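Enquirer: Could you look at this predicted model? Sequence included:
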Amino acid sequence: MAVYKSDNKWYIKGKIRKDDGTYYHYHKLAAGCSLKKEAIEYERKFKISYQDIVVSVKFLSFKELSEEYLNSLTSVKSVTKRTYTDLLDKINEVMGNKKINLINKDMLQRYIRDLESKYSKEYVEKFYYILRASFNYAIDNDYITINPMNKVKLSVNKDEIRKEMDFWEPEEFQRFIDNVDDQELHLFYTFLFYMGTRRGETLALQWKDIDFENNSVSIYKTVTYKIKDKPWEITSPKTQNSVRNIPMFKIVEDELRSWKKVCEQKYGFNDKCYVFGFSRPLAAERPRKQMVKIVDRINADLPVEQQLKKIRIHDFRHSHASWLINNMGKYNFSDFDIAKRLGDTVQMLHSTYAHQFKDAGKNIINSMEGSVDEVKIPLKTVKNDDYISELKSLKELLDIGVITEEEFSLKKKQLLGI
């Protein structure tokens, strides 16, 4: 090992003994060094770095680790595994080829900061937790000894304001539904607006789940799309609360009966056929894409103040929930009844619709089955459903050991504003 100066530049020169008894010879510029002691330190770090690289040949790449970790998740639902797969696929685009022993805190912190500059806090947290879980798996299997995510921090912005959701009031929904010509999609949008079910629950419905005699619908499954090696899969709901039986509004019953008559004329019809899609569930993106086209067509020649606002498919559910909350006093049902109908817990219901519960009883409105012209539902100020989705995600992370009870409790208090 030696350092020497030539033409006012410092160089390092020496050899490193390999495990097989041979030597690696090095001779290179000590870049950035102006003093001998700096060149000596440069050589020391170079040798450490070289040895790390040699040793890392024996280590997994992050991509290999992520694949092992995903395969180990045998007890999580398909929809959850798909979410984790999507996140890890994105992470692998950046660090998939890096050896896990060479991935350090600084590298991961830069990655998280970059994500924070592009995405929402909730979305970045998903990357944060899956990274930590992956390295925990590596520790559990003796691949590494320290989790490099332990000192990686998420940004804290106490002044962050959550986005409020957009909703359609009944008049707005009526403007939209009057322009839907496709009978199947007309029923689909109507079902969501009046039943408050989730998209996956609705698309998983089969005719055997529709009880016309008792005027109710059984919800006990959901459809998950983009599963690896298969386009879709029917699974049980994410939580036990999601299993429920929902009474139907007459407008839903009438449209279902009419649509069933159409379906019965198709070859191969039986009660196992899907209500939306027949032999397989309706393509997930079709309702959304058609909704966008219809709204654009409605708004084409209207001034901005008269245009129908654009919402998501999931916002039909929140429109329904808001109506229920604001009618608690008038129709004598409780928050427990609402939570049961929606497939949520009372706690989740309150955290998601805090504003509505604050004002419940003050804004009693007419029934949704009354004249649309008379119904006035204040739906514009409901808080984002990210509260409920994030709490569920955190509970899942707690269940599989990614976060601790203390972390879950702290995060829960932050979300609920306690």
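Expert: Arrived safely. Numbers count the residues shown, from 1 in each chain.

Enquirer: from here on, contacts and neighbour counts on C-alpha atoms
Expert: OK.

Enquirer: so what's A138 closest to, chain neighbours aside?
Expert: Closest residue to A138 apart from its sequence neighbours, by C-alpha to C-alpha, 6 or more residues apart in numbering: I144 at 6.0 Å.

Enquirer: Checking that neighbour next. Helix, strand or coil?
Expert: Using DSSP: H, G, I helix; E, B strand; the rest coil, the structure places I144 in coil.

Enquirer: One more: the one 3 residues further on?
Expert: N147 carries the three-state label coil when classified by three-state DSSP.

Enquirer: check contacts around the nearest residue to it once chain neighbours are set aside.
Expert: Closest residue to N147 apart from its sequence neighbours, by C-alpha to C-alpha, 6+ apart: F135 at 5.6 Å. Contacts for F135 (C-alpha atoms under 8 Å, 6 or more residues apart in numbering) come out as 147-149.

Enquirer: okay, now the one to match up with it:
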Amino acid sequence: MVEKKKARAKHRGIRGAGSVYRRDDGRWVGSFIVEETGKRKYLYGKTQQEAYEKLQNALQDQKQGMLATGAKEKVGDYLTRWLDVHKVTLRISTYKRYQVVLDKNLIPALGHLSLQKLAAQHIQTFYAKLVKEGISPRTIKMVHAVLRKALNQAVRWKLIPRNVCADVSIPRYSKHNIHPLTMAQAKRLMEVSKGSQLEVFITLALMTGMRRGELLALRWAHVDFATGCLNIHRNVAYVTGYGYVEDDPKTSSGNRAIPLPQLVIDLLKQHRSKQLEVRLKAGSKWQDNDLVFSNKHGNYFSLTVMYKVFNQVLIEAEIPHMRFHDLRHSAATILLALGIHPKVVQERLGHSQISMTMDTYSHVLPSMQQEATDKLDILFREQEREQE
């Protein structure tokens, strides 16, 4: 008669405390019930102590609400899902930029990895490869910013316990130093640009401080010749790998009205007349987008042509190479140097806060301080003379 084996007595532990035991293959296992899902989670270790420590750490994470409970998912699948979910919260241009970063950089390099197993060394190795390929630090910074943002959301969704981007270093990126034009250079640039495709474009940039994208998106409907005022409501960005993307300004302060000098109003009227001639020549090929600055068919003005002509004008004006965006900085610097109140400059530029204006153009402030000192000196010296 075969003797029946006595069943082992089951000792019920403290609810939620988990348990540690040894498997038949010799590995130690720590297991506990995940409160959020009601499913059992298993943690493995080579020794009883290792399994126990992993169990305690997991229980502590669960207590603090930091336990990653997501199912296994590839980085590429997660990034695609993350961007799709957040599309409604992003500006169109931002969404398109993120999409290009995912499709061109992140998914090809990291998409095959498990989200839960993505490590800092994977990302660091990827960035080192980009550097070897000659990718600029600025681009790598953009890639890193998108990945960090996506992984921060994964942490909030409890798909991963922490964001490994915190352990990754990116190449140093130096911000472009501002090189504004002097008043004499600004006048020279406007003079040399006369008759070129950018005559009005450059003049408007220097007179208003408008961004390149705001100039490209400007419509004739936004120009009020009766009041001599220009209204800014849109912005155009060129996304590499996608094309032109038009959107609202980044902030509400980007929507603004700028009074125009008579010089600019006259130039705009002349420009409109010339554009009508181009429109008639284009005939049925003309696209009626109402753009102030357009190509020969009425679409967005080519950035390639813009940069080519701008560099030619700089050379002819004997002005060192500069970015077109520096015209915006030049406009602000000239206004501040003329003694225009920073609050007026802030509103004209469309900055959301005056601190942004002050921080960006702090190089102008010392001369303004000296001007204020000189005016005070003159004021009180006159007062002393009157008392004598």
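Expert: Sure, I can see it. The model shown is predicted, which means the values in this text are computed figures rather than measured ones.

Enquirer: Quantitatively, what TM-score do the chains reach?
Expert: Overlay of the two chains. TM-score (TM-score structural alignment, normalised by the length of structure 2): 0.65; 295 aligned residues with a C-alpha RMSD of 3.6 Å.

Enquirer: re the thing from before, what is the aligned counterpart of the residue nearest to N147 of structure 1 in structure 2?
Expert: Superposed on structure 2 with TM-score structural alignment, F135 of structure 1 falls opposite L151.

Enquirer: Which strand or helix spans its match?
Expert: Here L151 of structure 2 sits within helix 137-156, counting by DSSP states H and E.

Enquirer: Mean deviation, the following helix or strand past that helix versus structure 1?
Expert: Going down the chain from helix 137-156 of structure 2, the next helix or strand is helix 183-192, by DSSP H and E. Relative to the matching residues in structure 1, helix 183-192 of structure 2 has an average distance of 3.6 Å after the fit, by mean C-alpha distance after the TM-score superposition for structure 1.

Enquirer: Run through who's touching helix 183-192 of structure 2.
Expert: 199, 202-203, 206, 313-314, 316-317, 319, 330, 334.

Enquirer: Just the buried subset of those residues, please.
Expert: 199, 202-203, 206, 313-314, 317, 330, 334 (16 or more other C-alpha atoms under 10 Å).

Enquirer: Show me where the stretch 301-418 of structure 1 has its helices.
Expert: With DSSP state H, counting those that start in this stretch as the criterion, the stretch 301-418 of structure 1 has helices at 315-326, 328-331, 335-342, 346-352, 354-359, 386-399, 405-416.

Enquirer: mean offset of the first one relative to structure 2 (after superposition)
Expert: Helix 315-326 of structure 1: mean distance to aligned residues in structure 2 after superposition is 0.5 Å, counting by mean C-alpha distance after the TM-score superposition for structure 1.

Enquirer: just checking, what packs against that helix?
Expert: helix 183-195, helix 335-342, helix 354-359 (3 or more C-alpha pairs under 8 Å, 6 or more residues apart in numbering; DSSP states H and E).

Enquirer: make it 6 Å
Expert: helix 183-195 (3 or more C-alpha pairs under 6 Å, 6 or more residues apart in numbering; DSSP states H and E).

Enquirer: And the contacts of the helix or strand following the helix it packs on?
Expert: Next in sequence after helix 183-195 of structure 1, counting helices and strands by DSSP H and E, comes helix 199-203. Residues outside helix 199-203 of structure 1 that contact it (C-alpha atoms under 6 Å, 6 or more residues apart in numbering): 222-223, 276, 281.

Enquirer: Now intersect the residues you listed with the strands, please.
Expert: Mapping the contacts of helix 199-203 of structure 1 onto strands (DSSP state E) picks out 222-223.

Enquirer: Closest one of the contacts of helix 199-203 of structure 1 to E169 of structure 1?
Expert: Nearest to E169 of structure 1 among the contacts of helix 199-203 of structure 1 is F276, at 24.7 Å by C-alpha to C-alpha.

Enquirer: Map the closest one onto structure 2.
Expert: With TM-score structural alignment as the criterion, F276 of structure 1 matches F293.

Enquirer: Could you do K310 of structure 1 as well?
Expert: Aligned by TM-score structural alignment, K310 of structure 1 pairs with H321 of structure 2.

Enquirer: any idea how far its match is from H179 of structure 2?
Expert: 10 Å (C-alpha to C-alpha, to the nearest Å).

Enquirer: Repeat that for E371 of structure 2.
Expert: In terms of C-alpha to C-alpha, E371 of structure 2 sits 22 Å off from H179 of structure 2.

Enquirer: circling back: between H321 and H179 of structure 2, point out the one with more neighbours.
Expert: H179 (15 against 12; other C-alpha atoms under 10 Å).

Enquirer: show me what contacts the spatially closest residue to D326 of structure 2 that is not a sequence neighbour?
Expert: Once flanking residues are discounted, D326 of structure 2 sits nearest to P180: 5.9 Å by C-alpha to C-alpha, 6+ apart. By C-alpha under 6 Å, 6+ apart, the contact set of P180 of structure 2 is 326, 329-330.

Enquirer: Could you export the residues you listed as a markdown table, including distance to K74 of structure 2?
Expert: Below are the contacts of P180 of structure 2 laid out as a markdown table (distance: C-alpha to C-alpha, whole Å):
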| residue | distance to K74 of structure 2 |
| --- | --- |
| D326 | 43 |
| H329 | 44 |
| S330 | 48 |
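
Enquirer: Number of residues surrounding the counterpart of T145 of structure 1 in structure 2?
Expert: Taking TM-score structural alignment, the alignment pairs T145 of structure 1 with I160 from structure 2. Using other C-alpha under 10 Å, I160 of structure 2 has 23 neighbouring residues.
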